[in-house]
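Q: Just to be clear, the model below is a prediction. Sequence and coordinates:
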Amino acid sequence: MKNLQSTTTLHNGVEMPWFGLGVFKVKEGTEVVNSVKAAIEAGYKSIDTAAIYGNEEGVGKAIAESNVPREELFITTKVWNSAQGYDTTLAAFEESMKKLGLEYLDLYLIHWPVPQQNKYKETWKALEKLYKDGRVRAIGVSNFKEHHLKDLLDNCEVKPMVNQVEYHPRLTQTGIHKLCKQNGIQLEAWSPLMQGGLFEEPTLKEIAQKYGKSIAQVILRWDLQTEVVTIPKSITPHRIQENADIFDFELSADDMEKISSLNQNQRVGSDPDEMNKF
C-alpha cells in the first residue's frame, strides 16, 4: 500500500483500490458531482454508491466530466432491498447502469441480506449472471454476517469477491473478517470513521499526536493495515485530500493493538439481522 492507487487483488484477479470515496447521504446534483470530481482530481480511483443513495446520476456525470479514462476507475453500486429477487435485480441493475451512464460496472453488491424476505440467494443468482455475461467485473455482498455468508457460500456457483460491512475501531467484526479471509473474500469498511463518533476518543487523540496526523487519518491507516478496503465519505475537497494522506506513515504493532482494543461491538447502522427496510 504505497499510495492512493495501490490495489488489492480480488480472488478472480481483478484489482480493487484499497482506498475510495463513499457517497452515502451526499445530495444528488452539484454536491455529489463536485465531491466525486474533487476525489478523482485528488487521485482517487474508486467511487462507491448505491441505488438507495439516489445519487447515481450525479456520480455518472462526474465520471463523464473527469479527465480520467473509464478503465482507470473502479465504480461500485448496490441493489436495494425492494429490488431483491432474480428478475427484479436484473432490472435494477439496468436502471443503475442507465443512471450511471456506464457500459460496465466494476463491483455490484447486494446491499443487505434482509433475512426476513429471504431472497438474497435468488438475488445472488442474478449477480452471477451479470458477472458471467461480463456486465460486472466483480460481485459481492454488503452487511452479511457470518451466518448469511455461510448460507450463501453453500448455495453459490461464484463466490462473493467482497463483503462491505460497518467497520471501525468500535466494531472490529473479527468473526466475519476471519471467515472472509478463509474464503478469499475482501472485507471493505463503510462508516470507517463511525460518522465522527470517534473524534473525542483519548487513545486515538494520543496516537494521532504521536504521528502528527489527524484522528481520521489514524483510523483510515488502521483500516489499511488490518487489510480492509476503506471508503470514507466527505464533500469537502480539503478533507477528501486529507483523508487520502495516509500513505506516508505506518502504525506500530502496539498502536494497532491499542486501536483494535477499542472494540465494543457498537454499531451506528442497523444490525443486518434486524434490517428489513424495503
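A: Done, it's in. Numbering: from 1, shown residues only.

Q: CA atoms for contacts and neighbours, from now on please.
A: Will do.

Q: mind checking how far Leu193 is from Glu200?
A: Computed with Cα to Cα, to the nearest Å, the distance linking Leu193 and Glu200 is 12 Å.

Q: For those two, work out which one has more neighbours and name it.
A: Applying other Cα atoms under 10 Å to Leu193 and Glu200 shows that Leu193 carries more neighbours, namely 25 against 10.

Q: wait, doesn't the more buried one sit right on Ile219?
A: Yes. Between Leu193 and Ile219 there is a contact under Cα atoms under 8 Å: 6.9 Å.

Q: Name the residues contacting each of the two.
A: Residues touching both Leu193 and Ile219 (Cα atoms under 8 Å, 6 or more residues apart in numbering): His168.

Q: List the neighbours of the lengthiest helix in the chain that are in contact with it.
A: Counting by DSSP state H, the longest helix found in the chain is helix 86-100. With Cα under 8 Å, 6+ apart as the test, helix 86-100 has contacts from 51, 56-61, 77, 79, 83, 103-105, 122-127, 130.

Q: and what of stretch 196-206?
A: Ile215, Ala216, Val218, Lys258, Ile259.

Q: For those, name the two members farthest from one another.
A: Comparing every pair within these by Cα to Cα identifies Ala216 and Lys258 as the most remote, at 15.5 Å.

Q: Compare the two and say which is more crowded by neighbours.
A: Set Ala216 next to Lys258 and count neighbours by other Cα under 10 Å: Ala216 wins out with 24 against 15.

Q: contacting residues for the more buried one?
A: Leu193, Phe199, Asn243 are the contacts of Ala216 under Cα under 8 Å, 6+ apart.

Q: let's bring in a second model and compare:
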Amino acid sequence: MSQILHASKRPSKILMMRLFISRAMIALDLRKYATIKPATLQIEHHPYLTQEQLVNWVQSQGIAITAYSSFGPSSYVELETEDSKNTPLLFEHPTIVELSKKYGKTPAQIVLRWATQRGIAVIPKSANPERLAPNLSVTNFDLSGDDLKNISAMNRNLRFNDPMKFGEPHPIFF
C-alpha cells in the first residue's frame, strides 16, 4: 500500500490517506510501516460500539476519526440482519430519549453530538431532507460530562457492519 501511495504522490498535491478499517491491529500495522501518516480512520462508531481504546489511541496519534453508522442498528434495518432486528433502536433507548427531552433536541442530534463533542467526525445517513438540517445542527449545544458518560455506558461492543457476517470473507480478517 505504501508503494502505491508514493507512486501517486505529486509534489503539487497533498495526499490525504483515508483509512476504512475496523480493527485496531490494522491501524497499528499501518501506523508502524506506512511512510505516509494516516490522516483519517473511518470506523463504525455509535453508542452500542464506542471502541474507546481504539478512539483514544488513534486520537493520541494525531489521526482524525470519522464515524459511520452513527445511528447503530437503524442503519442496518433494511438489511434485516439478526443484530439489527434484535437490538433496540438508539432513538428509542431510554437514555437517548431522556436526553432528547432534557436538551430539546432530536434523538439523532443527541447521538451525533455525543460523537462530535468527543472529537469524532460523523457522516450521518438520511434519505429524508427534513432530517438533514437538524443532523447538521449539532454544534450549538453541549452535553454535560455525565451525559457523555451515560451515553458511552450504553456500549455493547455490538458491530452491525461486520464483514464476517455478510459479504464475501476477506483473508485480512482471518
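A: Looks like it came in fine. Remember, predicted model here, so these are calculated numbers, not experimental data.

Q: ok, the spatially most central residue of the second structure to Arg156 of the second structure distance?
A: The centroid of the second structure falls nearest to Ala67 when counting by Cα atoms, centre = their mean (2.2 Å). When distance is defined by Cα to Cα, Ala67 of the second structure is 17 Å away from Arg156 of the second structure.

Q: Please apply the same query to Gln3 of the second structure.
A: Applying Cα to Cα to Gln3 of the second structure and Arg156 of the second structure gives a distance of 38 Å.

Q: same deal with Ala133 of the second structure?
A: Counting by Cα to Cα, the gap from Ala133 of the second structure to Arg156 of the second structure is 29 Å.

Q: now the strands: where do they sit in the stretch 1-150 of the first structure?
A: Taking DSSP state E, counting those that start in this stretch as the test, the strands found in the stretch 1-150 of the first structure are 7-9, 15-17, 21-22, 46-48, 74-79, 105-110, 136-142.

Q: cool, the second structure as well?
A: With DSSP state E as the criterion, the second structure has strands at 18-20, 40-44, 64-68, 120-122.

Q: Report the angle between the third one and strand 40-44.
A: For strand 64-68 of the second structure and strand 40-44, the angle between their directions (axes from the mean of the first three to the mean of the last three Cα atoms, to 10 degrees) works out to 30 degrees.

Q: Mean deviation, strand 64-68 of the second structure versus the first structure?
A: Superposing on the first structure places strand 64-68 of the second structure at an average distance of 0.6 Å from its equivalents, by mean Cα distance after the TM-score superposition for the first structure.

Q: okay, now whatever residue of the first structure lines up with Ala121 of the second structure: neighbour count?
A: Under the alignment (TM-score structural alignment), Ala121 of the second structure pairs with Val229 in the first structure. Residue neighbour count, defined by other Cα under 10 Å, stands at 25 for Val229 of the first structure.

Q: what's the answer for Thr88 of the first structure, then?
A: Neighbourhood size, Thr88 of the first structure [other Cα under 10 Å]: 15.

Q: One more: Ile120 of the second structure?
A: Around Ile120 of the second structure there are 18 residues (other Cα under 10 Å).

Q: Would you confirm that it contacts Ala64?
A: Yes. Checked against Cα under 8 Å, the pair Ile120 of the second structure and Ala64 is within contact range at 7.2 Å.

Q: sorry, back to before: can you put the contacts of Ala216 of the first structure in TSV and add distance to Ile176 of the first structure?
A: TSV is the format used below for those (distance: Cα to Cα, whole Å):
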residue	distance to Ile176 of the first structure
Leu193	19
Phe199	25
Asn243	26
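
Q: Out of these, which sit inside helices?
A: Per DSSP H, the contacts of Ala216 of the first structure map to helices at Asn243.

Q: out of the contacts of Ala216 of the first structure, who's nearest Leu171 of the first structure?
A: The closest of the contacts of Ala216 of the first structure to Leu171 of the first structure turns out to be Leu193 (Cα to Cα; 10.8 Å).

Q: now the closest one: how far from Gly269 of the first structure?
A: According to Cα to Cα, Leu193 of the first structure stands 12 Å off from Gly269 of the first structure.

Q: Could you find the closest non-adjacent residue to Glu44 of the second structure?
A: Leaving out its chain neighbours, the residue that sits closest to Glu44 of the second structure by Cα to Cα, 6 or more residues apart in numbering is Tyr68, at 5.0 Å.

Q: any idea what that neighbour aligns with in the first structure?
A: For Tyr68 of the second structure, the residue aligned by TM-score structural alignment is Trp190.

Q: One more: Met25 of the second structure?
A: Met25 of the second structure maps onto His147 in the first structure, with residues paired by TM-score structural alignment.

Q: Then Asp142 of the second structure?
A: In the first structure, the residue paired with Asp142 of the second structure according to TM-score structural alignment is Glu250.

Q: Pro169 of the second structure now?
A: That one, Pro169 of the second structure, aligns with Asn276 by TM-score structural alignment.

Q: Tell me the spacing between that match and Ser270 of the first structure.
A: 9 Å.

Q: and these two? which has more neighbours close in?
A: Asn276 (16 against 12).

Q: before we move on, the earlier item: what's the longest helix of the first structure aligned against in the second structure?
A: Aligned by TM-score structural alignment, helix 86-100 of the first structure falls on no residue of the second structure.

Q: for stretch 230-237 of the first structure, which positions count as buried?
A: Thr230, Ile231, Pro232, Lys233, Ser234, Ile235, Pro237 (16 or more other Cα atoms under 10 Å).
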